[in-house]
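1. Requesting a structural model of the entry that follows:
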Amino acid sequence: MFTGIVQGTALIKSIEKKELLWRIVVQFPQNALKNVTHGASIAINGTCLTVSEYTENTAAFDVMMETLRVTNLSLLTNGDAVNFERAAKFGDEIGGHLLSGHVHTTITISAIEKTETNCIIRFKVPAEWTKYILTKGFVAVNGCSLTVGEVANTEFNVYLIPETLDITTFGTATVGDIINLEVDHQTQTIVDTVERLGLKVDRG
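-> As a prediction, the model looks like this:
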């Protein structure tokens, strides 16, 4: 499990494209992999991946084609920056919200508005996933746990403080970027249950 509190950015060191499988090697900041083990889980752009090999500052991940199909990992190239989060441990403070690291779909940045104190980013969402995005609800975008601002048709926005921009890849994001989305699982369960009862969800 993860919390959506991104711990920093890492760089893609190499990508080996095998048949039906990619091996992605990521270069992490100093000490970011302290006490890592084979089989450990690390979220890369919000995608839960398993450590196959590691050195002091690098970790290799074997990524299946289904994961590549659903996420933006298939768009990565050498030198790209990615968000990372080590798996939460029992007793850790949950500063965001509980995430599985199982990305549901990808969304596209449709607009970015920056001010002196924050940044508003708007996303375009595939229509079938909009019902799970509610005003003041939670989403994870590229692994960042964020509160939904306004929702309109197939778009929603989030408000990012300077700290989030500094520690994540959103500080250099541009319109048109493809972003991983994990909707809040509790929201998904409630919406699906309400729909089975034949009721309508008000997205706010």
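
2. hey, let's count contacts and neighbours off CA atoms from now on
-> Noted.

3. all strands of this protein, in order?
-> Along the chain, the stretches classed as strands by DSSP state E are 8-18, 21-27, 41-44, 47-54, 58-64, 81-86, 105-114, 119-124, 138-141, 144-147, 151-152, 155-160, 178-183.

4. Could you list the buried residues of the fourth one?
-> This means strand 47-54. T47, C48, L49, T50, V51, S52, Y54 (16 or more other CA atoms under 10 Å).

5. so which of the residues you listed would you say is closest to V103?
-> Comparing the buried residues of strand 47-54 against V103 with CA to CA places T47 closest, at 6.0 Å.

6. buried residues in the biggest helix by length in the chain?
-> Identified as the longest helix of the chain according to DSSP state H is helix 185-196. Residues T187, V191, D192 are the ones in helix 185-196 that count as buried (16+ other CA under 10 Å).

7. tally of neighbours for F2?
-> Using other CA atoms under 10 Å, F2 has 24 other residues around it.

8. Thought E93 was touching it, still the case?
-> No. F2 is beyond contact range of E93, at 10.9 Å (criterion: CA atoms under 8 Å).

9. returning to what we had before: now the strands of the chain as CSV including distance to K131?
-> Below are the strands of the chain laid out as CSV (distance: least, CA to CA, whole Å):
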stretch, distance to K131
strand 8-18, 30
strand 21-27, 32
strand 41-44, 25
strand 47-54, 22
strand 58-64, 28
strand 81-86, 26
strand 105-114, 13
strand 119-124, 13
strand 138-141, 12
strand 144-147, 16
strand 151-152, 10
strand 155-160, 11
strand 178-183, 10
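
10. which pair in the buried residues of strand 47-54 spans the largest distance?
-> Largest separation among those by CA to CA: T47 and Y54, giving 18.0 Å.

11. And the longest helix of the chain, what does it pack against?
-> Using 3 or more CA pairs under 8 Å, 6 or more residues apart in numbering; DSSP states H and E, no helix or strand is in contact with helix 185-196.

12. next up, for comparison:
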Amino acid sequence: MFTGIVQGTAEIIAIEEAEAFRTHVVAMPEALRAGLVPGASVAHNGVCLTVTAIEGERVRFDLMRETLRVTNLGALKVGDRVNIERAARFGDEIGGHAMSGHVIATAGLVDIDEAPDNRRLWFELSHELGRFLFDKGYIGVDGISLTIGEVRQPDAVHGPRFCVNLIPETLARTVLADRKPGDRVNIEIDPQTQAIVETVERVLALRGNES
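-> Have a look, this model is predicted:
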């Protein structure tokens, strides 16, 4: 489990490509490596990956076919940075919201509103996932626990859109500071929101069949 509170970023220093398979070698700072062992879970841009080897600051992670298909990790290059969060331990403070590290899709960054002390980012999701978006609801964006500021319903041209507001601390600590319109981010829908929406849909469908 993860909390969506990104602990820092790390640079990808090597990539090994294979058929429908990829290995990332990441230079993790000492503070993020403390107590890290092979087999541990570490979230990269919100994707739960397993440590396969540790050689000093060089930490290796394997990316399977489904990870490459669903997330933005397959588009990364050597020199890119990723958001890093170590798996939560029992007793840790939950500063964000409970996250599984199972990214469900990506969303495109479509607009950025700048202000003196914050930045508003607008994203567009697929129509299928729009039903999970609610004003002031939780969402995971590149592994960051964020609150949805506003939701705009789809129209004939655009899919559902939502915005998040970023404070200077989030911009300083995460890769969202570098995102530009056209970039894609990993999305994890809040599990509780998803469960509630899907339960209500099933109940309404059953009632409709009974009438």
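
13. In TSV: the buried residues of helix 185-196 of the first structure, plus distance to R69 of the first structure.
-> Rendered in TSV, the data for the buried residues of helix 185-196 of the first structure read as follows (distance: CA to CA, whole Å):
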residue	distance to R69 of the first structure
T187	24
V191	25
D192	24
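
14. Pick the one among those closest to F123 of the first structure.
-> Nearest to F123 of the first structure out of the buried residues of helix 185-196 of the first structure is T187 (CA to CA; 18.7 Å).

15. what's the matching residue for the closest one over in the second structure?
-> Matched by TM-score structural alignment, T187 of the first structure corresponds to T193 in the second structure.

16. F132 is in contact with its match, correct?
-> Yes. Using CA under 8 Å, T193 of the second structure is in contact with F132, at 6.5 Å.

17. mind listing what whatever residue of the second structure lines up with V158 of the first structure touches?
-> V158 of the first structure maps onto V164 in the second structure when the alignment is built from TM-score structural alignment. Contact partners of V164 of the second structure, counting by CA atoms under 8 Å, 6 or more residues apart in numbering, are R120, L121, W122, L146, T147, I148, G149, E150.

18. For A10 of the second structure, see how far away V164 of the second structure is.
-> Separation of V164 of the second structure from A10 of the second structure (CA to CA, to the nearest Å) stands at 23 Å.

19. How about the contacts made by T77 of the first structure?
-> Neighbours of T77 of the first structure in contact, by CA under 8 Å, 6+ apart: I12, S14, I15.

20. please redo it, this time with the cut-off set to 10 Å
-> L11, I12, K13, S14, I15, I24 (CA atoms under 10 Å, 6 or more residues apart in numbering).

21. Same check on L49 of the second structure?
-> 39-43, 60-64, 67, 101-102.

22. Ok, A10 of the second structure next?
-> Counting by CA under 10 Å, 6+ apart, the residues that A10 of the second structure touches are 26-29, 32, 44, 79-84, 174-175.

23. Repeat the analysis, applying 6 Å as the threshold.
-> Taking CA atoms under 6 Å, 6 or more residues apart in numbering, we find A10 of the second structure in contact with A27, M28, R81, V82.

24. What lines up with it in the first structure?
-> Per TM-score structural alignment, A10 of the second structure is aligned with A10.

25. That match and N35 of the first structure, how far apart?
-> In terms of CA to CA, A10 of the first structure sits 17 Å off from N35 of the first structure.

26. How about A140 of the first structure?
-> When A140 of the first structure is compared with N35 of the first structure (using CA to CA), they lie 26 Å apart.

27. Of those two, which one has the most company?
-> Using other CA under 10 Å as the criterion, A140 of the first structure and N35 rank with A140 on top: 27 against 8.

28. contacting residues around the closest residue to that one other than its chain neighbours?
-> Using CA to CA, 6 or more residues apart in numbering and skipping the chain neighbours, the partner closest in space to A140 of the first structure is E182 (5.1 Å). E182 of the first structure makes contacts with V103, H104, A140, as judged by CA under 6 Å, 6+ apart.

29. Find the residue closest to the second one in space, skipping its chain neighbours.
-> Same thing as H104 of the first structure. E182 is the one closest to H104 of the first structure (CA to CA, 6+ apart), at 5.2 Å.

30. ok, now the first one?
-> Closest residue in space to V103 of the first structure, ignoring its immediate chain neighbours: E182 at 4.8 Å, by CA to CA, 6+ apart.

31. And the one you found, how far from D92 of the first structure?
-> 21 Å.

32. Ok, A40 of the first structure next?
-> 17 Å.

33. more crowded one of these two?
-> A40 (15 against 8).

34. before we move on, back to that, most neighbours among the contacts of T77 of the first structure, which one is it?
-> I24 (21 neighbours).

35. ok, that one touching K13?
-> No. Applying CA atoms under 6 Å, one finds I24 of the first structure not in contact with K13, separated by 7.7 Å.

36. and stretch 156-167 of the first structure, how far from the chain's centre?
-> Put simply, stretch 156-167 of the first structure sits 13 Å off its chain's centre (CA atoms, centre = their mean, to the nearest Å).
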